[in-house]
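# Need a 3D model of the following:
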Amino acid sequence: MNLMQPPVCAPKVEGFMLKPEYWIKKIGDAEKLILDEGEIIEFNKKSFRKMRSRGFEEWLYDLKKYPKEITKEKLLNTMKSYSSKEVFPDKTCYDIHGNKITETVKKEVLYQANFDGIPDEISVELGMLIKRADVMAFPTDIFFAEKPETIDLNLFQLTILPVGSPVAILHKSKNRKWYFVQSTICKGWIKRENIALARNEKEVFDYLETDKFLIVTESRVETEPNPFVKEISNILFQMGDKIPLIEFNKIPESIPVGNLHAQSAEGCYVVKIPVKDEDGYLQFRLALIARSNDIYEGYLPYTKKNIIRQAFKLLGERYGWNGMFKRRDCAQFIMDIYSTMNIIIPCYTKMQEEGTAGESVKFTGSIKDRENILNQLKPGDPIYLKGHVVMYLGKDVNNYYIIHSGAGYGITNKDGSIKPVTVHGVFIAEVHQLLMSGEKSYLEAFTTARKFQ
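The predicted structure follows:
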């Protein structure tokens, strides 16, 4: 059968390799549990402990243990890595239109960070996200790019948090439009409009710890549009997000009740999502998610088959630096896939490589030595290199393959020069392929493989 449009692939990648089934059938124990539910809980506890011991606690934080009060010194220390005066860029930066950002604008951004408004003692408030929201290094909507041509990379974008994320609120911007927060996986500035204040801890953690929930197992889903209740309409969730279900006997006849133009629950799941009341405090509303979406009741079983299937659901999607464009970068690609199986890992490559529980396999030696190390890995294992992470797929004849959200690769021209090839998306590559920089191959750049088990 001739395809109307054959797929565009990297060198040594064939069209049949773009299907997860091709790789899954090569795995002898694809459906064997890597860890069961109890073992996963213990694995996650080990990751939290290891992150804390490595000094990475603020990138994997158990908010149940966050103190009710902190000092000014503690807050400034928390802000030091991304959000302090010392790390604010003093070089020339460019806005979304490629124009130079003026010193006046820079000063205003620092002014809004409200460093002089931090009290000696801070009462910590608990909140919850009511919308998927960017976490920023500084409280501004202004795009800060390193070069006029790099408007796909905001220097201030730290990560993105899903609806329902709990946050400890530590500080407010000068104009009160932004909160500086500590979340489970990061710290930074979030728009105040995206956070509802909690009246007590119980309502937050009861919501998070429910045993009846959906897991989003496709790239993204939305609640169904509701013209009568806008705050529950088209709420975005992405792969790995957990959405609480309500009890069957509490399902209403429609949302809202008593409206003959309202949608009923037929063909849908009824879920509970956080919203704000008139005073800005947390409450919960019912919403609908169509059962036709790729979603799962509870966590997916932790198997190699499921890891590979989840990875291929993201194939071809745009690279999104720290969650930009409602997409994923390399580390979030790995994080979201594993979160569908309740494996909790950080959102940055360094912390995944050094701070997560499990086994580490170091890459050293010659090309042959490195190939022998690949032979020890299993499909689905993440492999790290400087500032990047890929997922191992397996071997085909004498070639080894990976899938990842990356910038691209290099090709050697006939004259020996290197041609960089842009991808900036999720793609499959063979490990002997050059990096986009051309300095070495992926295989030569690998530093560590991890086994999350």
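# drop to CA atoms for contacts and neighbour counts, all remaining ones
Fine.
# quick one: the helices in this protein?
20-24, 37-53, 72-79, 103-112, 201-208, 304-312, 330-339, 349-355, 367-374, 442-445 (DSSP state H).
# would a markdown table of those with distance to Leu288 and mean neighbour count be doable?
Putting the helices of the chain into a markdown table (distance: least, Cα to Cα, whole Å; neighbours: other Cα atoms under 10 Å) gives the following:
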| stretch | distance to Leu288 | mean neighbour count |
| --- | --- | --- |
| helix 20-24 | 30 | 17 |
| helix 37-53 | 28 | 17 |
| helix 72-79 | 38 | 16 |
| helix 103-112 | 38 | 14 |
| helix 201-208 | 17 | 15 |
| helix 304-312 | 24 | 22 |
| helix 330-339 | 22 | 25 |
| helix 349-355 | 34 | 21 |
| helix 367-374 | 45 | 15 |
| helix 442-445 | 44 | 20 |
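# and Glu278, which of those is closest to it?
helix 201-208 (17.7 Å; Cα to Cα).
# contacts for the closest one?
Applying Cα atoms under 8 Å, 6 or more residues apart in numbering, the contact partners of helix 201-208 are Leu126, Gly127, Met128, Gly164, Pro166, Ala198, Pro244.
# Could you rerun that using 7 Å?
Helix 201-208 is contacted by residues Ala198 when judged by Cα atoms under 7 Å, 6 or more residues apart in numbering.
# before we move on, back to that, a markdown table for the helices of the chain, including distance to Lys419?
Formatted as a markdown table, the helices of the chain follow (distance: least, Cα to Cα, whole Å):
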| stretch | distance to Lys419 |
| --- | --- |
| helix 20-24 | 29 |
| helix 37-53 | 39 |
| helix 72-79 | 40 |
| helix 103-112 | 37 |
| helix 201-208 | 48 |
| helix 304-312 | 27 |
| helix 330-339 | 22 |
| helix 349-355 | 27 |
| helix 367-374 | 22 |
| helix 442-445 | 16 |
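# next up, for comparison:
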Amino acid sequence: MLHAFHRISLLTGALCLSASVAFAAAAMPGTPAALTKPSAWTTPAGNTVLATPERIKAMNAQMDKAIFGDSIQDLGPTISGDKLTGYVNAFGMDEDQYVQRAPLSHSFAAQLVQDAKANIRPTNTVKYGVVVDRVDLRSFPTLQRAFDSASDTQFDNWQETAVDPATPVRVYHTNPQGNFIFVRTPHYRGWVPRNKVAITDAKTWQTYANPASPAVVTGRVLTLQAGSQSQLYQMGTAIPTRNGNLLLPTRDHQGYLQIVPVKAAYGTDLHQGYLPYTANNTIEMAFKHLGAPYGWGGMHNSVDCSSFVQDVYKTMGIQLPRNGDEQAQSFPGKSFQGMTHDQKLAYIKTAAPGSLLFTPYHVMMVLGNSNGTPYMIHSLASYGMETSSGVVKNRIMQVVVSKVDLMAGSGTPLVDQMTQCNTWR
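Below you'll find the predicted structure:
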């Protein structure tokens, strides 16, 4: 007899692999077209395995401890009201914003803050859930978007990240209206619509939290059909399998997990297990995003600078934190403190392909050197262009290949703003 929270559909859904969309990569200053192909950067030596699965598991545990102090699998059955209130309050409300092109009202802001805390009890049961549809993770229980200006539509201040189907979550509590839940994902906390998560039991949840033989999405995005439901998966998502079938999660009318087995069709966009951690695999995965739109917090079903590198590394089983500052803190790296422009460039020329470069606001991936010039690939919002009237900001909003000393929108080379270089080994 199946557990009440775990109902396996007897229907086998049809698998639909989405065709990869080809994006036109923008021409960048100082980047020849020949360098915008992965073959320009892959080498025979790049097939060397850089870390074993056992080492990767240890790195993941180290990063979880550095950022959260625990992993999602370590969470207990309850959480205290004080601790949960602290998590909710971590998303501070700034009222100097615009919602629907109008100034954010004090009453709406206050209502959101109140709704976020209203149902917190002295002791709160933490449920097990699985995401069933790609969904925005929000700072507050609302899908309304908040911007710094009335004209902006790209940088939503209440957008934390996007979460893919098959992602395990723990459910902390619900807003008074019952339409949003506050969750912990493996790498984040925030609010999602309640109908995007299916509740299950602890044993079944482990199927998604710790899949024994996952299928891993290696396309930029992949669309799968779970019965009548179309699901969008982004690169790096691990989908559990059993007997050659993908175990796609759906939600029944009562809100419980219903698993739809779908025959796995492996190819360029879906891999049986994680890819080996090699420089060439890192580069190949990164270039699948070239030209893709910049998506702040996962908007537009795409990537910003930190989710770009996170998704690439996830294909090889390396679970980087979501945000750039956390990625920089999560693993030992080379500090650039006190280094000059030339000293930074000299170090970056020696950095291994796939190494990450950090500024306080941006993350970039090292590709290597061409004719003595170091290059990188990154999801970029804008850069600086010199004109007769001075430096102007060119909003490009896509994944690009550029020189490491590309000019930032502020008018200074990005390399001058770089603080650190991390190499995962």
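# coming back round to it: which one of the helices of structure 1 lies nearest to Phe427 of structure 1?
Evaluated over those, closeness to Phe427 of structure 1 peaks at helix 304-312, with 9.2 Å, by Cα to Cα.
# Which residue numbers in structure 2 does that closest one align to?
Counting by TM-score structural alignment, helix 304-312 of structure 1 falls onto residues 279-287 of structure 2.
# and what of stretch 64-80 of structure 1?
Using TM-score structural alignment, stretch 64-80 of structure 1 corresponds to residues 73-89 of structure 2.
# how close does the closest residue in space to Arg7 of structure 2 that isn't next to it in sequence get to Gln206 of structure 2?
Once flanking residues are discounted, Arg7 of structure 2 sits nearest to Gln258: 4.8 Å by Cα to Cα, 6 or more residues apart in numbering. Distance, Gln258 of structure 2 to Gln206 of structure 2, using Cα to Cα, to the nearest Å: 15 Å.
# Translate the residue nearest to Arg7 of structure 2 into the numbering of structure 1.
Match for Gln258 of structure 2 (TM-score structural alignment): Gln283.
# I figured its match was touching Pro274, is that so?
Yes: Gln283 of structure 1 lies in contact with Pro274 (Cα atoms under 7 Å); the separation is 5.8 Å.
# Which of those two has more residues huddled nearby?
Comparing Gln283 of structure 1 with Pro274 by other Cα atoms under 10 Å, the one with more neighbours is Pro274, at 24 against 19.
# Surely the more buried one and Pro166 touch.
No: counting by Cα under 7 Å, Pro274 of structure 1 stays clear of Pro166, with 10.7 Å between them.
# And the strands in the stretch 301-450 of structure 1?
359-362, 382-385, 388-396, 399-412, 418-430, 448-451 (DSSP state E, counting those that start in this stretch).
# Redo these as a markdown table? Include mean neighbour count and distance to Gln112 of structure 1.
Output for the strands of the stretch 301-450 of structure 1, formatted as a markdown table (neighbours: other Cα atoms under 10 Å; distance: least, Cα to Cα, whole Å):
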| stretch | mean neighbour count | distance to Gln112 of structure 1 |
| --- | --- | --- |
| strand 359-362 | 13 | 43 |
| strand 382-385 | 24 | 37 |
| strand 388-396 | 22 | 33 |
| strand 399-412 | 22 | 34 |
| strand 418-430 | 20 | 33 |
| strand 448-451 | 20 | 40 |
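# Can you get me the start-to-end distance on the match of stretch 64-80 of structure 1?
With Cα to Cα as the measure, stretch 73-89 of structure 2 spans 23 Å from end to end.
# gap between it and the chain center?
Mean C-alpha position of stretch 73-89 of structure 2 versus that of the full chain (Cα atoms, centre = their mean, to the nearest Å) differs by 23 Å.
# Tell me the residue in structure 1 aligned with Thr42 of structure 2.
Counting by TM-score structural alignment, Thr42 of structure 2 corresponds to Ile24 in structure 1.
# Now its match: closest residue in space that isn't a chain neighbour?
Nearest one to Ile24 of structure 1, counting by Cα to Cα, 6+ apart, is Lys305 at 5.9 Å.
# related to what we said a few turns ago, the residue nearest to Arg7 of structure 2 touches Thr250, doesn't it?
Yes: the pair Gln258 of structure 2 and Thr250 passes the contact test of Cα under 7 Å, sitting 5.1 Å apart.
# The spatially most central residue of structure 1: what's it in contact with?
For structure 1, the residue nearest the mean C-alpha position is Gln332 (3.6 Å; Cα atoms, centre = their mean). Residues near Gln332 of structure 1 by Cα under 7 Å, 6+ apart: Cys347.
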